[in-house]
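>>> No sequence on hand, only this structure:
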């Protein structure tokens, strides 16, 4: 089934790869700027400059996409990334990173809504959509792996002072993908260029959708915390060098990629709900295990096995998203995806701000696992209620 959509999926995968690299270089930038005496609190708010613009402009982005189409909108967002990546090495100052992440965040909101719209307009069935979404979302994890390995090597080399020029490779990749998209045969969106009304948005204010968005918030809260703050946790509390600290995020991303690829291959054999619950239970168990190891001083073991959590963490987002998207009409998909983006960005921003305050304490990093476990407990209970509610009301399971 994935082969059937491979020609469409390839530029979408590369798009997610590119945005993954620019969004998840946050851990690298936090690591580099923290050595310039910028406090963790200020660095934590840097995440908000990326995520809050995403939340603010997402509904307007959906209207923009409705007017110009998913394909043109995706090309526009990639062009913006290319220009921003070319400019980054030439402008210094902490203020520019705030502006840079704000622009990247807005571009990502346009790109993600466009990609989800293309997938929804192409694939109608739940299981095939889950398979292809897992495959496309897997490229997001590869982006995290590549950016941490690449910049980790650059930062630890004799050319460490030129680490910002690594973004030129991202700019080149964006240009190549734009050429692929120009030649791709992508179906047209449903005809609509009007602004969304409050009545249309309020249609997603039911209990079912509230629970879904709460789950999305919790998933991204955890994902982004691990991706952005894991290098600092390894360096500050496990006493490893910058290169090894970045490899922690890289291998977390690698195992996350493997988790999504496995999901795309086997998901047709399982109920989506049971698969989601199984992954969540495994994560909770691993978090309790890691906390016990850290508390009892088994740091070296934790150092190597923590990234394995990505195997179970990564399938959650595409599985729950595809399950809902298949029940959304083509005329509403951009609006619904914009709401997904809003709650995702809020989860990322709130999570990073909380972690920034936690990391200000001498032993704060150890409490980060407690916070993650508590949020996953909330996620698990929300999904159980979500499942029983939808089963009772709409018989979707």
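Looks like it came in fine. It should be emphasised that the depicted structure is a prediction, and the values quoted were computed from it without experimental measurement.
>>> Please make it C-alpha for all contacts and neighbour counts, starting now.
Will do.
>>> wait, isn't residue 127 in contact with residue 269?
No. Counting by CA atoms under 8 Å, residue 127 stays clear of residue 269, with 9.6 Å between them.
>>> Which one's more surrounded, the two?
Taking residue 127 and residue 269 together and counting by other CA atoms under 10 Å, residue 127 has the greater number of neighbours (22 against 9).
>>> got another, please set it beside the one above:
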């Protein structure tokens, strides 16, 4: 057995737990509305408490991590999120939910930056690196889908606070990961003296002046607006528009996570045979077509029987989450395209920009949908997502034009 199995297992548990916490925003938003009595506009701020710390910490801390130590940074992150989960369990308030997601955002930034570096330390070849990274990211998708089953498992018809016990379960996973990490004896090379944080930030910001990077940032921003706008608000949409019970609303939202996982797998196969731009534009057009086919058929009835069983779910309730099949391929293909057309020495600052603008896009998308959900209703709020979908297509066409132009210049 590999001498690094303890730290590898810790990486798996970390990503699994954080996938559940990061993608529970929609569930907690629905709970905040139903239990804590906040409105949609106020509840939508939870996305910002999660995403903005990811962006800020990634921006300022990346250059310091080698000095802190990746293992130590992960232990600090696990300690922070452990306290955040306990605070949510016993705080039982909207304020506690804000603090919990704040702890999740700060911790995940440290975890993700550390994991990306540690994978290279605990593997011995490019093939091992690729295999471990793929399996860890795959476990993240499993965690996303698990969230939609784990939370409802703690729901109770007689105890409105029973769902909070899920955080004790998650604390157990965090503690387990912490212990495996503590007893791991991985040897991490001492960091060499590198750029200070000011130079690191300048390196990232200078990339924005590159046309390809600038347009890509817009594309990533638009995509995450779409993805988070749908993923965060689908449980509430199911409850409000389809009249699903609270438990069924969350369970049906799991179809979106499963669709996203399947879509990424299929895209990996298709990208070997079809141009990335064709796949991305085709997926965006199919997403638009799906929304235009479903949303006009949805009307909020004044008196609708609350649906509690999957057997009662109408066809449209199954169709909407399938949008994940079409939006899933977009993000990884965009990332791969821009990174493969930049020098390798710029991959690190580019990765920082990806994390930052993805977080900002997720916050804005969720916030806009949340505000519109309360003002004009869920159906019209989802119609607004057609705008970033259209802008995404335009951005992809511009990226393709920039790449072709740079190739023609290089050939001269």
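Cool, got the structure. Quick caveat, the model's predicted, so the values are computed rather than measured.
>>> Could I get the buried residue list for the helix or strand that contains residue 43 of structure 1?
Per DSSP states H and E: residue 43 of structure 1 is located in helix 40-68. Residues of helix 40-68 of structure 1 classed as buried: 40-41, 43-55, 57-67 (neighbour count, 16 or more other CA atoms under 10 Å).
>>> Determine the next helix or strand in the C-terminal direction from it.
The helix or strand immediately downstream of helix 40-68 of structure 1 is helix 70-87, counting by DSSP H and E.
>>> Tell me which other helices or strands that next one touches.
Using 3 or more CA pairs under 8 Å, 6 or more residues apart in numbering; DSSP states H and E as the contact criterion, the elements in contact with helix 70-87 of structure 1 are helix 94-122, helix 167-183.
>>> now the angle from the first one to helix 70-87?
In other words, helix 94-122 of structure 1. 160 degrees (axes from the mean of the first three to the mean of the last three CA atoms, to 10 degrees).
>>> chain center to helix 94-122 of structure 1: distance?
Mean-position distance between helix 94-122 of structure 1 and its chain equals 11 Å (CA atoms, centre = their mean, to the nearest Å).
>>> Report the buried residues of it.
Buried, per 16+ other CA under 10 Å, within helix 94-122 of structure 1: 97-98, 100-122.
>>> Same question for the last one.
Neighbour counts using 16+ other CA under 10 Å place 167, 168, 170, 171, 173, 174, 175, 177, 178, 180, 181 of helix 167-183 of structure 1 among the buried residues.
>>> whereabouts in structure 2 does stretch 381-392 of structure 1 align?
Mapped onto structure 2 using TM-score structural alignment, stretch 381-392 of structure 1 covers residues 394-405.
>>> and for the matching stretch, what are the contacting residues?
211, 212, 215, 216, 218, 219, 277, 280, 281, 341 (CA atoms under 8 Å, 6 or more residues apart in numbering).
>>> Stretch 107-117 of structure 2 now?
Outside stretch 107-117 of structure 2, the residues within contact range by CA under 8 Å, 6+ apart are 11, 14, 18, 53-55, 57-58, 62, 65, 70-71, 73-74, 76-78, 80-81.
>>> how does it look with 6 Å?
Residues from elsewhere that reach stretch 107-117 of structure 2, judged by CA atoms under 6 Å, 6 or more residues apart in numbering: 54, 58, 70, 74, 77.
>>> again, but for stretch 126-140 of structure 1
By CA under 6 Å, 6+ apart, the residues outside stretch 126-140 of structure 1 that reach it are 2, 13, 16-17, 20, 123, 257, 260-261, 264, 318-319, 322, 326.
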